[in-house]
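Asker: Need coordinates for the following:
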Amino acid sequence: MRTIGLIGGMSWESSAEYYRIINQETNRRLGGVHSAQCLMWSADFDEIKRLQHEGEWGRLGEEMKAAARRLERGGADFIVLCTNTMHRLADAISSAVNIPLLHIADPTADKIRAAGIERIGLLGTAFTMEHDFYKGRLQQHHGLDVIVPDESDRRIVHEIIYKELVLGIVRQESRQAYREVIARLIERGAQGIILGCTEIMLLVSDEDSAVPLFDTTTIHAVAAVDFALRSE
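Answerer: Okay, the predicted model is just below:
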């Protein structure tokens, strides 16, 4: 079993889900009282959030590289970054260590392609929906047609993440708002929806959408178990 190195705390709400899913999936496959071999470096999200909104991506990159190095020194065999947004810094993280980074977009795209879907809607933070680091990888590496909500809907999705979900607040009014955003993406031809922020799975589930939802938290966590248990 390989040791999983988790960079978490962004937010701890979703990082707790990663830890739960990884260990439950490991136990499901191996039985008995097996659990995953893993290490986690958990950031203080208040500082991360501030730097994100101030556009200080260089400083954030240094923070993420330092976290990855700590995990490598601790014995991790590969890195799992427990957040979609911070994959903007995936290349910087990979360059800082000699162990692989399991990119969240790749197993997500594999699931989408396996479902026969080509046009996919993307929900996430404004950084994920508006910048190219995530959409571009899905388009260029996996041939997917990615669409995002319009400006007003992007604002709704982003604010609910940062004002509620990262704090563990789940409101029915916010669930309804997400349902309406999803419905508008479907009207534009989305055949499925990526829950491209690791907290969104706390708010919406399959019953909230007329098309398949792709929960990146679960997909990424299960992919980590796949890699950890893969034969050498």
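
Asker: When you work out contacts or count neighbours from here on, use the C-alpha atoms and nothing else.
Answerer: Fine.

Asker: Tell me which stretches of the protein form helices.
Answerer: Ranges of helices in the chain, per DSSP state H, are 12-30, 45-53, 57-74, 90-96, 105-114, 126-130, 132-142, 151-163, 172-187, 216-229.

Asker: Output those in CSV; the columns should cover mean neighbour count and distance to Cys82.
Answerer: What follows is the helices of the chain, written out as CSV (neighbours: other Cα atoms under 10 Å; distance: least, Cα to Cα, whole Å):
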stretch, mean neighbour count, distance to Cys82
helix 12-30, 18, 6
helix 45-53, 14, 12
helix 57-74, 18, 11
helix 90-96, 17, 12
helix 105-114, 18, 12
helix 126-130, 20, 14
helix 132-142, 16, 15
helix 151-163, 16, 15
helix 172-187, 17, 22
helix 216-229, 21, 8
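
Asker: this one next, for a side-by-side:
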Amino acid sequence: MKHIGIVDITTAGACLCANEIVAQSAKITLSKKHPEFTMHAFSYDQYYDLIHRKDWINLAKKICESIELLSKVGADFIIIPSNTPHYAIEMIDQNSPLPVISLIDIVTDECHRKGYKKVLVLGTKQTMQGGLYDEVLKAKNILSIIPTDDVCDKIENLIRNEIIPSKINSMTVENIQKDIEKYDCDAIILGCTELPIVYDENNLGKPVVDTTRLLAHYALQFATENDH
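Answerer: Okay, here's the model as predicted:
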């Protein structure tokens, strides 16, 4: 099996992704066998500052520093279980010594495969209002819907101030859930790798594209190709 390198931007999302790799491998192999993986994280404040300033050039450099370290410990390819940093994916690809799987491409392909025509995109304000998914979805003839400013603010607060620091308030989760239910869409992209911690198709009442687990499943497939 190939060795998976995980760039940990937010540990909540990265650990959920890593755990899903192990869990899904157990389902497929019916054993305790799973690919080797190594995770590296700089302090979250370093990433947050660059993302807040939309400094994609230096964010790409910081992520490539992680990739260099992961390369030295034997990683064969890289996943980044965080949506917003994919604004820098082209620069990361150009400077990475290892192949990097694009989360955005995987999610878009999944929406297209399932025949969705209109999807609600949830995530950080940067992801939602900056149009991270807009063009790639449009290229597949899929319309992306973005929540209103006030709902975007609520989701941003939930992610930054509750989920990431593990201070989740159930009332916050439920209030946002009621906002989300008002939107007419075929499916909902959980475009922040922390959101599956609190939302799924059961409490949202519509199909969801879980970007965290989708990336984990793709990484597992890639890691086990040609595995004998």
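
Asker: Ok, which of the helices of structure 1 comes nearest Val204 of structure 1?
Answerer: With Cα to Cα, the closest approach to Val204 of structure 1 among the helices of structure 1 belongs to helix 172-187: 6.3 Å.

Asker: which residue is nearest the centroid of structure 1?
Answerer: Asn84 (3.6 Å; Cα atoms, centre = their mean).

Asker: what residue of structure 2 takes the place of that one?
Answerer: Under the alignment by TM-score structural alignment, Asn84 of structure 1 pairs with Asn83 in structure 2.

Asker: quick one: the residue of structure 1 most remote from its centre and Met1 of structure 1, what's the gap?
Answerer: Note on structure 1: the largest C-alpha distance from the chain mean falls to Gly32, namely 29.2 Å (Cα atoms, centre = their mean). Counting by Cα to Cα, to the nearest Å, the gap from Gly32 of structure 1 to Met1 of structure 1 is 15 Å.

Asker: ok so, going back, out of the helices of structure 1, which comes closest to Gly5 of structure 1?
Answerer: Closest among the helices of structure 1, once you apply Cα to Cα, is helix 57-74, at 5.6 Å.

Asker: what angle separates that closest one from helix 45-53?
Answerer: Interaxial angle of helix 57-74 of structure 1 relative to helix 45-53 (axes from the mean of the first three to the mean of the last three Cα atoms, to 10 degrees): 140 degrees.

Asker: Show me the contact partners of helix 57-74 of structure 1.
Answerer: 5-7, 39-41, 48, 51-52, 78-79, 89, 92-93, 96-99 (Cα atoms under 8 Å, 6 or more residues apart in numbering).

Asker: The same query, at a cut-off of 10 Å, please.
Answerer: Contact with helix 57-74 of structure 1 is made by 3-8, 38-43, 47-49, 51-52, 75-81, 86-99, 101, as judged by Cα atoms under 10 Å, 6 or more residues apart in numbering.

Asker: One more: stretch 133-148 of structure 2?
Answerer: Against stretch 133-148 of structure 2 from outside (Cα under 10 Å, 6+ apart): 83-84, 86-87, 104-105, 107-109, 111-113, 115-123, 125, 127-131, 152-153, 155, 179-180, 182-185, 188-189, 191.

Asker: Repeat the analysis, applying 8 Å as the threshold.
Answerer: Identification of contacts with stretch 133-148 of structure 2 by Cα under 8 Å, 6+ apart yields 104-105, 108, 112, 116-122, 127-129, 180, 185.

Asker: Pull the most distant pair out of these.
Answerer: Asp105 and Ile180 (24.1 Å).

Asker: just checking, the residue nearest to the centre of structure 1 touches Asp106?
Answerer: No - judged on Cα atoms under 8 Å, Asn84 of structure 1 makes no contact with Asp106 at a distance of 11.6 Å.

Asker: returning to that earlier point: contacts only, for the residue farthest from the centre of structure 1.
Answerer: Neighbour list for Gly32 of structure 1: empty [criterion: Cα under 8 Å, 6+ apart].

Asker: Translate Lys33 of structure 2 into the numbering of structure 1.
Answerer: Checking TM-score structural alignment: Lys33 of structure 2 goes with His34.

Asker: how many other residues sit next to its match?
Answerer: 14 (other Cα atoms under 10 Å).

Asker: Now Thr198 of structure 1: closest residue in space that isn't a chain neighbour?
Answerer: Leaving aside its chain neighbours, Thr198 of structure 1 sits nearest to Thr217 (5.1 Å; criterion: Cα to Cα, 6 or more residues apart in numbering).

Asker: I'd say the one you found and Tyr18 touch.
Answerer: Yes - the criterion here is Cα under 8 Å, and Thr217 of structure 1 meets it with Tyr18 at 6.6 Å.

Asker: Now for those two: what residues contact both?
Answerer: Cys82.

Asker: hang on, Cys152 of structure 2 packs against Met128?
Answerer: Yes - counting by Cα under 8 Å, Met128 is a contact partner of Cys152 of structure 2 at 7.5 Å.

Asker: Asp150 of structure 2 pairs with which position in structure 1?
Answerer: Asp150 of structure 2 maps onto Ser152 in structure 1, by TM-score structural alignment.

Asker: gap between its match and Ala105 of structure 1?
Answerer: 25 Å.

Asker: Distance of the residue nearest to Thr198 of structure 1 relative to Ala115 of structure 1?
Answerer: When Cα to Cα is the yardstick, Thr217 of structure 1 and Ala115 of structure 1 sit 18 Å from each other.

Asker: cool, and His142 of structure 1?
Answerer: Distance check for His142 of structure 1 against Ala115 of structure 1: by Cα to Cα, it reads 13 Å.

Asker: With Phe127 of structure 1 instead?
Answerer: Taking Cα to Cα as the measure, Phe127 of structure 1 falls 26 Å from Ala115 of structure 1.

Asker: what's the answer for Gly143 of structure 1, then?
Answerer: The value you get for Gly143 of structure 1 to Ala115 of structure 1, if Cα to Cα is used, is 14 Å.
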